[in-house]
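Chemist: give the three-dimensional model of this entry:
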Amino acid sequence: MKKFTSVITTAGAAALLATGMGFSGAAMAEDAGLSESAKKGKEIAFGRGAGNCLACHQMKGGNLAGNIGPALIAMEARYPEREDLVAVLKDPRDKFGDQTIMPPFGANKILSDEEINNIVDYLYTL
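Modeler: Okay, here's the model as predicted:
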């Protein structure tokens, strides 16, 4: 049984690498035009760790995106004042009320101010 598990683990790792760890070749090419801050923001937003925006939101290039929150499109048009979007990420309860299910990423120290600003830089490219 141990050998079978090892084969599955190896096959899974190979499949993950073959798919570019969730990014297609086209998505990687798009990243070339992003600022360093926006690239970091995308990494956080797409990551399954602290940011994990795809758990709830759809966004360009996201695989298995969530459908709980609104799609992350035209973000600069929706939030022309950058500070407003930063404030939503820091503590969405201020805009949406205490019943929002979006985590207060800044207020709970889930993300640092720098990470939130990186994410906003990326969201403004969508």
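Chemist: C-alpha only now, for contacts and for neighbours.
Modeler: Noted.
Chemist: test my guess that V88 contacts D94.
Modeler: Yes - contact status for V88 versus D94: in contact at 7.4 Å, counting by Cα atoms under 8 Å.
Chemist: name the residue in those two with the higher neighbour count.
Modeler: For V88 versus D94, neighbours defined as other Cα atoms under 10 Å are more numerous around V88 (20 against 12).
Chemist: the spatially closest residue to that one that is not a sequence neighbour in helix, strand or coil?
Modeler: Spatial nearest neighbour of V88, chain neighbours left out: K95 (6.6 Å); criterion: Cα to Cα, 6 or more residues apart in numbering. The three-state label given to K95 by DSSP: H, G, I helix; E, B strand; the rest coil is helix.
Chemist: please report how far K95 lies from G47.
Modeler: Distance check for K95 against G47: by Cα to Cα, to the nearest Å, it reads 25 Å.
Chemist: compare the two (neighbour count), which wins?
Modeler: With neighbours defined as other Cα under 10 Å, K95 and G47 compare such that G47 has more, 15 against 11.
Chemist: residue nearest the centroid of this protein?
Modeler: Nearest to the mean C-alpha position of the chain, by Cα atoms, centre = their mean, lies A45 at 1.5 Å.
Chemist: here's the other one to compare against:
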Amino acid sequence: MKRQIMLAAGLMLAATSLQADVIAPNDVVANEYGEIAMSLTGQPGNPQRGAEIMVSRGAGNCLACHQVGALAEFPWHGEVGPPLDGVGARWDEAGLRGLMVNADTMFPDSIMPSFYRISGYTRPGDAFTGRAAQGELSPLLAAQDIEDVVAYLMTLTDY
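Modeler: Here you go, the predicted model:
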């Protein structure tokens, strides 16, 4: 019994230390160009999970605005944003992370959502506005979600 308690405490400590490595949305530091060199989690991204986030309408929903040839089997590719084919050859991780966290920093007046930002802008909808007023607003994607999408985007090197 005592060993089980110690094991559980160790697992809780490990989980806490993983959480401690996550950079909070308001603590993210970008350079003068909007690039974010440091990983938000300190953990490598999972490209397969990144692709899942991109095609999920309840998560990234990237295909609503972008075309991605490697994801052609998924319907409804948008034409609002630029095609993402070759994006991994055009941008480095810091640039892609900056675009995901807050595209407006890199491209003023961009309509791309700030996926890891919780303040400094108005998010539409009564549910978001009410939660923001109570200090309960969370980013659209979690820090590891951002890292996973960046890892997938880095695989898109062909045009």
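Chemist: where does the TM-score land?
Modeler: Overlay of the two chains. TM-score (TM-score structural alignment, normalised by the length of structure 1): 0.67; 90 aligned residues with a Cα RMSD of 1.6 Å.
Chemist: coming back round to it: so what corresponds to the residue nearest to the centre of structure 1 in structure 2?
Modeler: Alignment note (TM-score structural alignment): A45 of structure 1 maps to M54 of structure 2.
Chemist: need the residues that contact stretch 71-84 of structure 2.
Modeler: Outside stretch 71-84 of structure 2, the residues that touch it by Cα atoms under 8 Å, 6 or more residues apart in numbering are 55, 63-69, 112, 153, 156.
Chemist: make it 10 Å
Modeler: Residues outside stretch 71-84 of structure 2 that contact it (Cα atoms under 10 Å, 6 or more residues apart in numbering): 51-52, 54-56, 61-70, 85, 90, 110-112, 153, 156-159.
Chemist: what about burial for the residues you listed, which qualify?
Modeler: Among these, those classed as buried by 16 or more other Cα atoms under 10 Å are 51-52, 54-55, 62-69, 85, 112, 153, 156.
Chemist: relative to P139 of structure 2, which of those residues is nearest.
Modeler: The closest of these to P139 of structure 2 turns out to be M112 (Cα to Cα; 13.9 Å).
Chemist: residues shared between the contacts of V88 and D94 of structure 1?
Modeler: By Cα under 10 Å, 6+ apart, V88 of structure 1 and D94 have these common neighbours: P104.
Chemist: now the helices for structure 2?
Modeler: For structure 2, applying DSSP state H gives helices covering 2-20, 47-55, 87-90, 93-106, 126-133, 143-155.
Chemist: could you export these as CSV, including distance to E79 of structure 2?
Modeler: Listed next are the helices of structure 2 as CSV, based on distance: least, Cα to Cα, whole Å:
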stretch, distance to E79 of structure 2
helix 2-20, 37
helix 47-55, 15
helix 87-90, 16
helix 93-106, 17
helix 126-133, 27
helix 143-155, 18
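Chemist: map the residue nearest to V88 of structure 1 onto structure 2.
Modeler: Per TM-score structural alignment, the equivalent position to K95 of structure 1 in structure 2 is M106.
Chemist: roughly how far apart are that match and I146 of structure 2?
Modeler: In terms of Cα to Cα, M106 of structure 2 sits 16 Å off from I146 of structure 2.
Chemist: then V80 of structure 2?
Modeler: 21 Å.
Chemist: over to P75 of structure 2?
Modeler: 22 Å.
Chemist: for H66 of structure 2, same thing?
Modeler: 17 Å.
Chemist: so the match of K95 of structure 1 makes contact with G95?
Modeler: Yes - the criterion here is Cα atoms under 10 Å, and M106 of structure 2 meets it with G95 at 8.6 Å.
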